[in-house]
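Engineer: here's a sequence, model it:
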Amino acid sequence: MGNHEWTAGDTVMALRVVSEQSEKDILKKRAHDQLTRDLRRFAANFLRITSGSGKPLDLLRQTEKLTASLQAYAIAHDGALPTPRTVHQILDSRAALIEYRPWIKEVDEASRRRWEEDGTNARNDAVAGIIKAGLRMMASELVDQLTQHSTAESEFYEQIRRLEDVKEKSRRRHNPKK
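Structural biologist: As a prediction, this is how the structure comes out:
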């Protein structure tokens, strides 16, 4: 935003440029975007570390950046930290994938129906469920939460059964018995 002046003959004209977004809205968006980048980088490295890879020595630097991003977010949002829903949305790997590769979302209706019919969607859902349950199992092991581990383990095996069912349906569809 700003004021701009120009002359046309003897007349000085003023033009004020007004943005569709307020400075506060722009600050909020920047803070959210920075938090998103830093939280995802921290989470990705942390997950890699727990699986035996990643860069453990980068955690301190990433934690400092994440702390600064949280502080900037709070300043931009009048002292409010991100809600649990906001954090879950930031760390939703499917949403992140679509954000990074928006063309994935642009699928025609025929493809959607085909994936529903051939079990692609069900298989993807089962695999995602296995991964999430495995992460919950690992998290509960790190802090000795047996009840949560048992619940996650049950979900893990339920998702494996779902995946096996999908594979069996696919086999029957492609190789029907004579």
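
Engineer: every contact and neighbour count from this point should use C-alpha atoms.
Structural biologist: OK.

Engineer: burial measure for residue 69, as a count.
Structural biologist: Residue 69: 22 surrounding residues under other C-alpha atoms under 10 Å.

Engineer: find the helix or strand that it is a member of.
Structural biologist: If you go by DSSP states H and E, residue 69 is part of helix 59-76.

Engineer: need the contact partners of the helix or strand just after that helix.
Structural biologist: Per DSSP H and E, helix 59-76 leads on to helix 84-90 as the next helix or strand towards the C-terminus. Helix 84-90 is contacted by residues 36, 39, 40, 95, 96 when judged by C-alpha atoms under 8 Å, 6 or more residues apart in numbering.

Engineer: okay if I get those residues as TSV plus neighbour count and distance to residue 66?
Structural biologist: Shown next, in TSV, are the contacts of helix 84-90 (neighbours: other C-alpha atoms under 10 Å; distance: C-alpha to C-alpha, whole Å):
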residue	neighbour count	distance to residue 66
36	21	9
39	22	6
40	19	10
95	14	20
96	15	18
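
Engineer: tell me the one of those residues nearest residue 65?
Structural biologist: Taking C-alpha to C-alpha as the measure, residue 65 lies nearest residue 39 of the contacts of helix 84-90, at 8.9 Å.

Engineer: please generate a structure for the following sequence too, so the two can be compared:
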Amino acid sequence: MRLVSDNSDADLAAGRARQELRRALRAVAANILRIVRGAGKPAELADQLDELQLAISAFQGVTGLPPTAEFSGMLELEEDRDVIRGLNGRNLREHLAVKQMVRGALQKAASNLAGQLTQERAGGTELFEGAIALEQVRDEWRRESGAGKGRPRPRK
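Structural biologist: Coordinates of the predicted model:
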């Protein structure tokens, strides 16, 4: 029995190169973020950058295209779309508030590193607004529970 595929060898090679590029790019980004916050592995950064350059070269060799257009998508923070789809009301507002805080913190940190004071302040504002939104949701949980202890526990 022979299986027929719609994917050519070139398509498969491009897919593998894209996956390796994504892995190498995310490894560098994650390590840099951890280093910025005082953790991470600075000693591994040079090797990770070498791996990223090899992945970029491999991607270009297979596709004939520079990968820069793909970087944004490769660096998006992943979310479980099924979980988000199931959120509504306060749960969704809580999720969105935390997401806003993360975006603000990332902007604030990146702008600080780049010496962009205006953008750093904008990131701080976004972080602060997310914290306010989160606190509002938690206040609603506390009022609903009547105990003042935050979100009510789900019943078993």
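
Engineer: the helix holding residue 69 of the first structure vs the second structure - mean distance after superposition?
Structural biologist: Comparison of helix 59-76 of the first structure with the second structure after fitting gives an average deviation of 0.8 Å (mean C-alpha distance after the TM-score superposition for the first structure).

Engineer: map residue 105 of the second structure onto the first structure.
Structural biologist: In the first structure, the residue paired with residue 105 of the second structure is residue 134, using TM-score structural alignment.

Engineer: my read is that that match contacts residue 156, right?
Structural biologist: Yes - in terms of C-alpha atoms under 8 Å, residue 134 of the first structure counts as a neighbour of residue 156; the distance is 6.4 Å.

Engineer: more neighbours: which of those two?
Structural biologist: For residue 134 of the first structure and residue 156, the more surrounded residue by other C-alpha under 10 Å is residue 156, and the numbers stand at 23 against 18.

Engineer: can you tell me how far the aligned residue in the second structure for the more buried one sits from residue 65 of the second structure?
Structural biologist: The alignment partner of residue 156 of the first structure in the second structure, by TM-score structural alignment, is residue 127. As for residue 127 of the second structure, its distance to residue 65 of the second structure is 37 Å (criterion: C-alpha to C-alpha, to the nearest Å).

Engineer: what's near enough to touch the match of residue 156 of the first structure?
Structural biologist: 100, 101, 102, 103, 104, 105.

Engineer: again, only this time at 10 Å
Structural biologist: For residue 127 of the second structure, the contacting residues are 97-108, 121, by C-alpha atoms under 10 Å, 6 or more residues apart in numbering.

Engineer: ok, residue 124 of the first structure next?
Structural biologist: Residue 124 of the first structure neighbours (C-alpha under 10 Å, 6+ apart): 130, 163, 166.

Engineer: among those, which ones are in strands?
Structural biologist: With strands identified by DSSP state E, none of the entries of those belong to them.

Engineer: which helix or strand contains the alignment partner in the first structure of residue 142 of the second structure?
Structural biologist: Aligning on TM-score structural alignment places residue 142 of the second structure opposite residue 171 in the first structure. For residue 171 of the first structure, the host element (DSSP H and E) is helix 146-174.
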